[in-house]
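Participant: show me how the following folds:
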Amino acid sequence: MIRVVLADDEAVVRMGVRAVLATDPEIEVVAEAEDGRRAVDLVLAHRPDVAVVDVRMPRLDGLDATAEIRRLAPATAVLVLTTFSEDGYIARALGDGASGFLLKTGDPRELVAGVRAAAEGAAYLSPRVARRVIDELADQRMARGADARDRTAALTDREREVLGLLGAGLSNAEIARRVHVVEGTVKAHVTAILRRLGVRNRVQAAILAHEAGLVPASGVTD
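Facilitator: I've put the predicted structure just below:
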């Protein structure tokens, strides 16, 4: 069962999100909060797999709540849910360690997919958000590519290979099949990669993989 804490200052929105998540029998909303401070408290009390937080809330906004949750309860993944798609929100949410950024105006199925992905340690971006992130990365690729290559140069050859496949969107199990090792070995590599690169999660590692040119250009197949 995937346990979720839901935070939004509008009761109607919480009701709608809870109803969408209830369509998946493996997802359970264990607590709800009407502000960011209460969300942090409930995460610490319940230790859920995923926290779904709105951006604009009283007492503590969703972005500050995301940073606190990731600092105090690193095992809990955070999905940021909002009607706002400005680049500043996206960059800050991902920079604070969020596992995904979803728009309230998106397909409800994205919410379920996002919660499942976050619970599995993967990343999920609303397609509209992903497009904005990709466009921004394209604009900044020349400037940031050299820095990313310098940062990833310290990795071993196998770690660079795993990072490239992670950047291509493969799960740990898929990477394990690709490089012919057990899944536990891939998990160990991913942990080492995150630590050595100084990044908080797979989203940030995947961005670095793209910037460093480590993602296979022709895609991947089993």
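
Participant: going by C-alpha atoms from here, please, whenever you check contacts or count neighbours.
Facilitator: OK.

Participant: flag every buried residue along the longest helix anywhere in the chain.
Facilitator: Identified as the longest helix of the chain according to DSSP state H is helix 127-152. Going by neighbour count (16 or more other Cα atoms under 10 Å), the buried part of helix 127-152 is 129, 130, 132, 133, 137, 141, 145, 148, 149, 152.

Participant: before we move on, what about stretch 116-124?
Facilitator: Buried residues in stretch 116-124 (16+ other Cα under 10 Å): 116, 117, 118, 119, 121, 122, 123, 124.

Participant: now the strand or helix carrying the first one, how far from the centre of its chain.
Facilitator: Okay, so that is residue 116. In this structure, residue 116 sits in helix 108-119 according to DSSP states H and E. Taking Cα atoms, centre = their mean, to the nearest Å, one finds helix 108-119 lying 11 Å from the centre of the chain it belongs to.

Participant: got a list of contacts for that helix?
Facilitator: 2, 20-21, 24, 49-50, 77-79, 99-100, 102, 123-126 (Cα atoms under 8 Å, 6 or more residues apart in numbering).

Participant: give me the residue at the spatial middle of the chain.
Facilitator: Residue closest to the mean C-alpha point of the chain, counted by Cα atoms, centre = their mean, is residue 99 at 1.4 Å.

Participant: quick one more, to check against the first:
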Amino acid sequence: MRSGLQNILQRSSFALTEAASPPVSGRLHPGASPALVLIEAQQNASRWIELVRQVKEQFPQARIVVLSDQFDLSVVRLGHAAGVDGFCLTASAPEVLIKSLELVMLGETVLPLAVVRSLTAGVVSAQDRPPQDNSVAEAKLPDLEGCKLSAREMEILGCLTQGEPNKVIARKLEITEATIKVHVKAILRKIGASNRTQAAMWASQRLPRRGVLSPNV
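Facilitator: A predicted model of the protein is given here:
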């Protein structure tokens, strides 16, 4: 895949800086700060999602695109929460891949058409179902008030849903990174999540969503 990507991108406006395997531990060491990082999604989703977080923490301004032969909707949601800007299929034609990367660099979020269809199918199914008693639906899900999150914790939780690392959150809120870590631990404890990904997924279902996903066509 790496050599194939090199051949495709050499014929585009993108300039390759480095192609490297993900480190087992530690930081990435590209020759320059990358504007775009391509990550091959392995079968173990937690591994490449953690790599996405490492890239976001080390290069906050870099755009991230994940490549795979297929994408599960739940995994796409986790990747988006971690900071992925685009999801592209390895079977895409070179012209489609290049155009998708260009859209990502313009600030768009790109999804394969199959994922978009899954999303729209879910919306249609929800519209077709008869309305249910809101009090019953809400009783099945813990609400934000029940978790007793502080205003600052709510603010940080919103940042987690955007896949922002502690360093970026600290800079945005003008507090120390160590303070952010303390707040994140408190958030995980209060909502019963075991990690940042679970917290982001929990919050994404309860906080207003930001941003629009554009289909990969």
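
Participant: superposed, what's their TM-score?
Facilitator: Once superposed, the chains reach a TM-score of 0.54 (TM-score structural alignment, normalised by the length of structure 2), with 144 aligned residues with a Cα RMSD of 3.8 Å.

Participant: sorry, back to before: relative to helix 108-119, how tilted is the longest helix of structure 1?
Facilitator: Here helix 127-152 of structure 1 runs at an angle of 30 degrees relative to helix 108-119 (axes from the mean of the first three to the mean of the last three Cα atoms, to 10 degrees).

Participant: run through the neighbouring helices and strands of helix 127-152 of structure 1.
Facilitator: Contact here means 3 or more Cα pairs under 8 Å, 6 or more residues apart in numbering; DSSP states H and E; on that basis helix 127-152 of structure 1 packs against strand 100-103, helix 202-211.

Participant: thinking again about what came up before, just the buried residues from the contacts of helix 108-119 of structure 1, in PyMOL please.
Facilitator: A single PyMOL command suffices to select whichever of these are buried according to 16+ other Cα under 10 Å:
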select buried, resi 2+21+49+50+77+78+79+99+100+102+123+124+125+126
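
Participant: if we can go back for a sec, which of the buried residues of stretch 116-124 of structure 1 sits closest to residue 88 of structure 1?
Facilitator: residue 124 (17.8 Å; Cα to Cα).

Participant: and residue 216 of structure 2, how far from residue 102 of structure 2?
Facilitator: Distance of residue 216 of structure 2 to residue 102 of structure 2, computed by Cα to Cα, to the nearest Å: 11 Å.

Participant: again, but for residue 152 of structure 2
Facilitator: 36 Å.

Participant: going along the chain, name the strands of structure 2.
Facilitator: Assigned by DSSP state E, structure 2 shows strands spanning 36-40, 63-68, 86-89, 109-112, 213-216.

Participant: make JSON lines from these and add distance to residue 19 of structure 2 to it.
Facilitator: Shown next, in JSON lines, are the strands of structure 2 (distance: least, Cα to Cα, whole Å):
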{"stretch": "strand 36-40", "distance to residue 19 of structure 2": "9"}
{"stretch": "strand 63-68", "distance to residue 19 of structure 2": "14"}
{"stretch": "strand 86-89", "distance to residue 19 of structure 2": "18"}
{"stretch": "strand 109-112", "distance to residue 19 of structure 2": "22"}
{"stretch": "strand 213-216", "distance to residue 19 of structure 2": "24"}
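
Participant: residue 172 of structure 2 is nearest to which of the ones you listed?
Facilitator: That would be strand 63-68 among the strands of structure 2, by Cα to Cα, at 18.5 Å.

Participant: tell me what the closest one is packed against?
Facilitator: By 3+ Cα pairs under 8 Å, 6+ apart, strand 63-68 of structure 2 packs against strand 36-40, strand 86-89, helix 94-105.

Participant: find me the equivalent region of that strand in structure 1.
Facilitator: Residues 77-82 of structure 1 are matched to strand 63-68 of structure 2 when aligned by TM-score structural alignment.

Participant: quick one: the matching stretch to chain centroid distance?
Facilitator: Stretch 77-82 of structure 1 has its C-alpha centroid displaced from the chain centroid by 8 Å (Cα atoms, centre = their mean).

Participant: what's the mean gap between that stretch and the aligned bit of structure 2?
Facilitator: Compared with structure 2 after fitting, stretch 77-82 of structure 1 has a mean deviation of 0.5 Å; criterion: mean Cα distance after the TM-score superposition for structure 1.

Participant: can you list contacts of that stretch?
Facilitator: By Cα under 8 Å, 6+ apart, the list of residues contacting stretch 77-82 of structure 1 from outside reads 49-56, 62-63, 66, 69-70, 93, 97-104, 114-115, 118-119, 121.

Participant: so how do I select the buried members of those residues in PyMOL?
Facilitator: Command for PyMOL, covering only those of the contacts of stretch 77-82 of structure 1 found buried under the criterion 16+ other Cα under 10 Å:
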select buried, resi 49+50+51+52+53+54+55+56+62+63+66+69+70+93+97+98+99+100+101+102+103+104+114+115+118+119+121
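
Participant: aligned to residue 119 of structure 1, what sits in structure 2?
Facilitator: Looks like residue 119 of structure 1 aligns to residue 105 there (TM-score structural alignment).
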